[in-house]
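Enquirer: Take this sequence and fold it.
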Amino acid sequence: MEEPDDETQERIRGIIRRGLKKDYICVRFIGIGKKGFEKFLLVEIDVQDDLANREIDHSEFLKTGYMTNIVTSRPSFPGSSFVSRMFAPLVNVNEDHVCGSAHCMLVPYWTQKLGENGNGFMRARQVGPRGGELDVVWLEDEERVLLRGECRVVMKGKLWV
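Expert: Sure, this is the predicted structure:
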């Protein structure tokens, strides 16, 4: 993950503040994805900023210029390694309920940050209004993330080629 320049970081801090509808947000890290995740923005905020119970102004996330905006923090409750929310209004997804691609960026980040051993199991929770839990593992040698969780079918279709 790459850190943007200071001017971009300050601009993103303002967007996060307005998007999470809070005058002050303690931003701990801002990073941009690499290798297939160049249009992904990851922002870690302090656990005290209560990501789970924030009211969101989704229109603010249009201003980052990134397709996927991931906001994450340590959990304020036991049982999870980290929490997150994902916003992608540029592609008409105000908030994804449990986003697999976001976790492909989150899991290596938190594995390194928490000092896990590269193949350690973690529990992730996406904390939006309809969020959910995932069991996740970063296979560092293979540069792969394994995701496991319950799902609910919300749509079915057929594709003819």
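
Enquirer: From here on, just use CA atoms for contacts and neighbour counts.
Expert: Noted.

Enquirer: give me every residue that touches the residue most central in space within the chain.
Expert: By C-alpha atoms, centre = their mean, the mean C-alpha position of the chain lies nearest to Ile70, the distance being 3.1 Å. Contacts for Ile70 (C-alpha atoms under 8 Å, 6 or more residues apart in numbering) come out as 40-43, 84-87, 102.

Enquirer: part of a strand, is it?
Expert: Yes - counting by DSSP: H, G, I helix; E, B strand; the rest coil, Ile70 falls inside a strand.

Enquirer: Roughly how far does it sit from Val107?
Expert: Between Ile70 and Val107 the computed distance is 12 Å (C-alpha to C-alpha, to the nearest Å).

Enquirer: Now do the SS call for Arg130.
Expert: Using three-state DSSP, the structure places Arg130 in coil.

Enquirer: same check, this time on Phe61
Expert: helix.

Enquirer: Show me which pair in the contacts of Ile70 is furthest apart.
Expert: Within the contacts of Ile70, Phe40 and Ser84 form the most distant pair, 13.8 Å apart (C-alpha to C-alpha).

Enquirer: Second input sequence below; structure requested for side-by-side comparison:
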Amino acid sequence: MRIYTVDSFTDEFFKGNPAGVCILDEPAPDAWMQSLAAEMRHSETAFLLKGGVGEPHSLRWFTPTTEVILCGHATLATAHVLYSTGTASETLEFSTKSGILSVAKDKYGLITMDFPAKALQETAPPEGLIEALAVRPVWVGKNVRDYLVEVESEDEVLAVSPDFRALEAADARATIVTARASQSDADYVSRFFAPQGGVPEDPVTGSAHCALAPYWSAKLGSDTLVGTQLSRRGGSIRTTVRGDRVELAGRAVTVFSGTLHV
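Expert: Prediction:
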């Protein structure tokens, strides 16, 4: 079987978010996929089982410690592999635990993914969350999966240095810290922390933008925005809100490909 490492939401090597992509020959046991994801050590490894003619491909994602139900950068990485190897040229459909996800590539190489929007509701933060982040929140919200904490400035987002042990103990699967951007090439900035899922800080998180995009589009009055994630590697996502869906657009580059021997 073929396996790849792809840097997503970037057009530069060693930037963006690295993802593993494994092209399965046949269905694989969950335990085997989890072990391979742990071996790869990326925040997510995608496992693709190609569908028949006219059928969607099956796609699943695993962190080093657990399966997740939605992952943007590993979906982008998978689509990039299929497009760049000539396996696909038209719109792709992936059957996932978050429903059918469609992906298309334009003539300029930009890959756009159609994902579900994840609306937020204002809420009180769980015990210990704000203390673990050591921030002064402007607004706190929650959707089914994650908490979002808005702070006053981009500098505050950059300065966040979580107590990861305390953050892991808080009742929060993952936490997004965000602010309006001060840079001219972005509208909003963010960072994403998910120590409970084995990912202390994720470099560029597509699924987080399913919440960030509708939140900032409502605040800034525009359906189409650019979000930059301020991790050490960094990366940007173009987001467009369309009702209860969010389009996430970005680029990717293949770092290596090889043959799996297990």
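
Enquirer: picking up where we left off before, between Phe40 and Ser84 of the first structure, tell me which one has more neighbours.
Expert: Per other C-alpha atoms under 10 Å, whichever of Phe40 of the first structure and Ser84 has more neighbours is Ser84, with 28 against 21.

Enquirer: Cys104 of the first structure against Val145, yeah?
Expert: Yes - between Cys104 of the first structure and Val145 there is a contact at 5.7 Å, judged by C-alpha atoms under 8 Å.

Enquirer: Show me where the first structure has its helices.
Expert: 6-19, 100-114 (DSSP state H).

Enquirer: mind giving me JSON lines with those and columns for distance to Lys156 of the first structure and mean neighbour count?
Expert: Below are those laid out as JSON lines (distance: least, C-alpha to C-alpha, whole Å; neighbours: other C-alpha atoms under 10 Å):
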{"stretch": "helix 6-19", "distance to Lys156 of the first structure": "33", "mean neighbour count": "16"}
{"stretch": "helix 100-114", "distance to Lys156 of the first structure": "19", "mean neighbour count": "18"}
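
Enquirer: what about Pro137 of the second structure, neighbour count?
Expert: Count around Pro137 of the second structure with other C-alpha under 10 Å applied: 16.

Enquirer: Tell me the counterpart of it in the first structure.
Expert: In the first structure, Pro137 of the second structure lines up with Val27, judged by TM-score structural alignment.

Enquirer: I'd say that match and Val43 touch.
Expert: Yes - if you go by C-alpha under 8 Å, Val27 of the first structure and Val43 touch, sitting 7.0 Å apart.

Enquirer: how about the helices of the stretch 1-150 of the second structure, start to end?
Expert: Here the stretch 1-150 of the second structure has its helices, by DSSP state H, counting those that start in this stretch, at 30-40, 72-84, 129-133.

Enquirer: Residue range in the first structure corresponding to the first one, please.
Expert: On the first structure, no counterpart of helix 30-40 of the second structure exists by TM-score structural alignment.

Enquirer: Report the buried residues of that helix.
Expert: 33-38, 40 (16 or more other C-alpha atoms under 10 Å).

Enquirer: Tell me how many other residues crowd the residue nearest to Asn143 of the second structure when sequence neighbours are not counted.
Expert: Leaving aside its sequence neighbours, Asn143 of the second structure sits nearest to Leu120 (C-alpha to C-alpha, 6 or more residues apart in numbering; 4.7 Å). Leu120 of the second structure has 20 neighbours, counted by other C-alpha under 10 Å.

Enquirer: pretty sure Leu120 of the second structure is touching Ala213, no?
Expert: No - applying C-alpha under 8 Å as the test, Leu120 of the second structure and Ala213 come out as separate, 10.7 Å apart.

Enquirer: show me where the first structure has strands.
Expert: 27-32, 40-45, 68-73, 82-88, 93-96, 121-126, 132-139, 144-148 (DSSP state E).

Enquirer: Please work out which residues of the second structure line up with the longest one.
Expert: Residues 235-242 of the second structure are where strand 132-139 of the first structure aligns, with TM-score structural alignment as the criterion.

Enquirer: what residues does the matching stretch touch?
Expert: 9-10, 15-17, 117, 203-204, 206, 209, 213-214, 217, 223-229, 246-250.

Enquirer: Which of the residues in it are classified as buried?
Expert: For stretch 235-242 of the second structure, by 16+ other C-alpha under 10 Å, it's 235-241.

Enquirer: The residues you listed into JSON lines, with extra columns for distance to Tyr4 of the second structure?
Expert: Converted to JSON lines, these look like this (distance: C-alpha to C-alpha, whole Å):
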{"residue": "Gly235", "distance to Tyr4 of the second structure": "20"}
{"residue": "Ser236", "distance to Tyr4 of the second structure": "22"}
{"residue": "Ile237", "distance to Tyr4 of the second structure": "22"}
{"residue": "Arg238", "distance to Tyr4 of the second structure": "24"}
{"residue": "Thr239", "distance to Tyr4 of the second structure": "26"}
{"residue": "Thr240", "distance to Tyr4 of the second structure": "28"}
{"residue": "Val241", "distance to Tyr4 of the second structure": "31"}
